[in-house]
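Asker: Below are the sequence and a predicted model for it; my questions follow.
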Amino acid sequence: MSDLQIRIKQAVAKAAVEQIRSGMVLGLGSGSTAALMIEALGEKLRQGQLENVTAVPTSFQSQVLASRLGIPLVDLNHVEAIDLAIDGADEVDPGFQLIKGGGACHVQEKLVASAAHRFVVVVDASKLVDRLNLDFLLPMEVLPGAWALVRRRLQSMGVECELRIAQRKAGPVVTDQGNLVLDARFPGGIGDGAALERQLNSIPGVVENGLFVNLADQVLVGEATEQGIHVRTLARPDGP
């Protein structure tokens, strides 16, 4: 990651943290931009600019980082609701449909986002696309004993689909829930995310997919221009 990319991600992460208020229950996302957001939150807590904040992590990664920074954590089962969830995305289309799951954390990320009163997405401009899935594959978390069955079912629908293999260990990627991940490309990309989400989750063996539909309330976009690094705010087309 270049120094410019890091500074863009830091800018958008800090912009998101400005929305946090003392006493909130937060959802802490996963990934590189979310990690910078967690670091900025930890600094505000350390300086006393925020207090009485508790957070629900969306992955082991965010849990470890938040713990190291002294951010109080709570299990999702022990909160009635989340005031604000902040997370990144792998792709965002004009209708605020998202693809998430590049880090294989999308099951817990979707649970936290769906429990939040507000869900704010933090991305750099490269994540904005006209249509989902033309470039980034759609992840699906599947039961270990059913991955081949699910893959055959998807292939029968004309979908390109492969088991995600780990980069620095032998064998497949294993999620925090102990499941596997299939990455899929749909012919022509993804338009009606809501219909596809229902269809995929009806396949036996699929735990959850990486389509986030009707969840994001706001997207913060970091970008570099001739005038410097700026954060642009996008509101959901149909209004929150």
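Answerer: Perfect, thanks for sending it. Numbers count the residues shown, from 1 in each chain.
Asker: From here on, just use CA atoms for contacts and neighbour counts.
Answerer: OK.
Asker: for residue 16, helix, strand, or coil?
Answerer: helix (DSSP: H, G, I helix; E, B strand; the rest coil).
Asker: could you list every residue that touches it?
Answerer: 37, 86, 120, 122, 220 (CA atoms under 8 Å, 6 or more residues apart in numbering).
Asker: between these, which is nearest residue 230?
Answerer: residue 220 (10.0 Å; CA to CA).
Asker: Helix or strand: which one has that closest one?
Answerer: strand 218-225 (DSSP states H and E).
Asker: do residue 161 as well
Answerer: strand 160-163.
Asker: what's downstream of that strand, the next helix or strand?
Answerer: Immediately after strand 160-163, counting by DSSP H and E, sits strand 180-185.
Asker: How about the contacts made by the closest residue in space to residue 204 that isn't next to it in sequence?
Answerer: Once flanking residues are discounted, residue 204 sits nearest to residue 150: 7.4 Å by CA to CA, 6 or more residues apart in numbering. Going by CA under 8 Å, 6+ apart, residue 150 touches 142, 203-206.
Asker: Buried ones in the one helix or strand residue 150 maps to, by neighbour count?
Answerer: Using DSSP H and E, residue 150 sits in helix 147-156. Neighbour counts using 16 or more other CA atoms under 10 Å place 147-148, 150-151, 154 of helix 147-156 among the buried residues.
Asker: Please compare the first structure with the one that follows:
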Amino acid sequence: MEAGILVSSPTSSSPLSTPIPSVILTQDELKKIAAYKAVEYVESGMVLGLGTGSTAKHAVDRIGELLHQGKLQNIVGIPTSKKTHEQALSVGIPLSDLDSHPVLDLAIDGADEVDPQLNLVKGRGGSLLREKMVEGACRKFVVIVDESKLVKHLGGSGLAMPVEIVPFCWKFTAKRLQDLFEDAGCVGKLRTFGENGEPFVTDNGNYIVDLYFKKDIGDLKAASDTILQLAGVVEHGMFLDMATTVIVASELGITVKNK
């Protein structure tokens, strides 16, 4: 057990465990199981941060279902992206914003990586800035993942750690970001989409540079501060010391880790 983190193993006697059928489940089915477990933290009258991505989508759908059934009432949602805004409206969740609700009761969202200290990489879906604003305003932040997202250190999956940057002179900013972590074998790539390789544009009108690391980047707080000091950087995808609970779904069951 990691220091400062409580772990509930998936046993039949554990109140934090959820039985999973003894069949081979897809990754999306595991995400759905974790999402439904997270929604158990939701109570009527709460102001909720609604995450973005394939895992969070299941939680938003479930909240809408419970509202429709009358099992939840007087819920207000604060979406973390335009896509989540549209989804929440479609399932009947009343919405507001941080200007009207600067303190939220709970946020539920997925993550791209989770380290043993419950630090996260998020934002591969492109919504890292709004996610960090909303989830940083919450009293409790519940993260839902399948076991493939667990890593020994952030960047350890070999997949992208996103950084949102302004479009102006993006090549200059991307090169400076890459040079910051030269010792970790960092490669920075502009996120693109479509056959013509057009730059991916966030809901805020910015670009994303995805950083890939061959080695551990070391001190996460120092890395965070260094990135944010670069002119042209808007935000990065490291969510440090923000998650209060991480729910991990595997074929063996649910594991709940609490700070």
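Answerer: Done, it's in. From a predicted model like this one, the values you see are computed outputs, not experimental measurements.
Asker: Pick out the most distant pair among the contacts of residue 150 of structure 1.
Answerer: Those two in the contacts of residue 150 of structure 1 that are separated most widely, counting by CA to CA, are 142 and 203, at 9.9 Å.
Asker: Between those two, tell me which one has more neighbours.
Answerer: residue 142 (26 against 15; other CA atoms under 10 Å).
Asker: For the aligned partner of the more buried one in structure 2, which non-adjacent residue is spatially closest?
Answerer: Matched to structure 2 by TM-score structural alignment, residue 142 of structure 1 sits across from residue 165. Distances taken as CA to CA, 6+ apart put residue 233 closest to residue 165 of structure 2, at 4.5 Å, once the chain neighbours are dropped.
Asker: how about the one you found, what's its match in structure 1?
Answerer: Residue 233 of structure 2 maps onto residue 206 in structure 1, by TM-score structural alignment.
Asker: can you check residue 110 of structure 2 too?
Answerer: By TM-score structural alignment, residue 110 of structure 2 lines up with residue 88.
Asker: In this structure its match contacts residue 125, no?
Answerer: No: with contact defined as CA atoms under 8 Å, residue 88 of structure 1 does not reach residue 125; the gap is 11.9 Å.
Asker: Neighbour count: the two, which is higher?
Answerer: residue 88 (29 against 17).
Asker: Spell out, range by range, the helices that occur in structure 1.
Answerer: 3-17, 32-46, 60-68, 106-115, 147-156, 193-201 (DSSP state H).
Asker: Quick one: these as TSV, columns for distance to residue 79 of structure 1 too.
Answerer: Formatted as TSV, the helices of structure 1 follow (distance: least, CA to CA, whole Å):
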stretch	distance to residue 79 of structure 1
helix 3-17	21
helix 32-46	20
helix 60-68	16
helix 106-115	9
helix 147-156	33
helix 193-201	26
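Asker: Can you tell me which of these is nearest to residue 169 of structure 1?
Answerer: helix 60-68 (17.4 Å).
Asker: Which residue numbers in structure 2 does that closest one align to?
Answerer: With TM-score structural alignment as the criterion, helix 60-68 of structure 1 aligns to 82-90.
Asker: List the superposition-based mean deviation of the matching stretch with respect to structure 1.
Answerer: Taking mean CA distance after the TM-score superposition for structure 1, the mean distance separating stretch 82-90 of structure 2 from the aligned residues in structure 1 is 0.6 Å.
Asker: okay, now residue 6 of structure 2: neighbour count?
Answerer: Residue 6 of structure 2 has 13 nearby residues by other CA under 10 Å.
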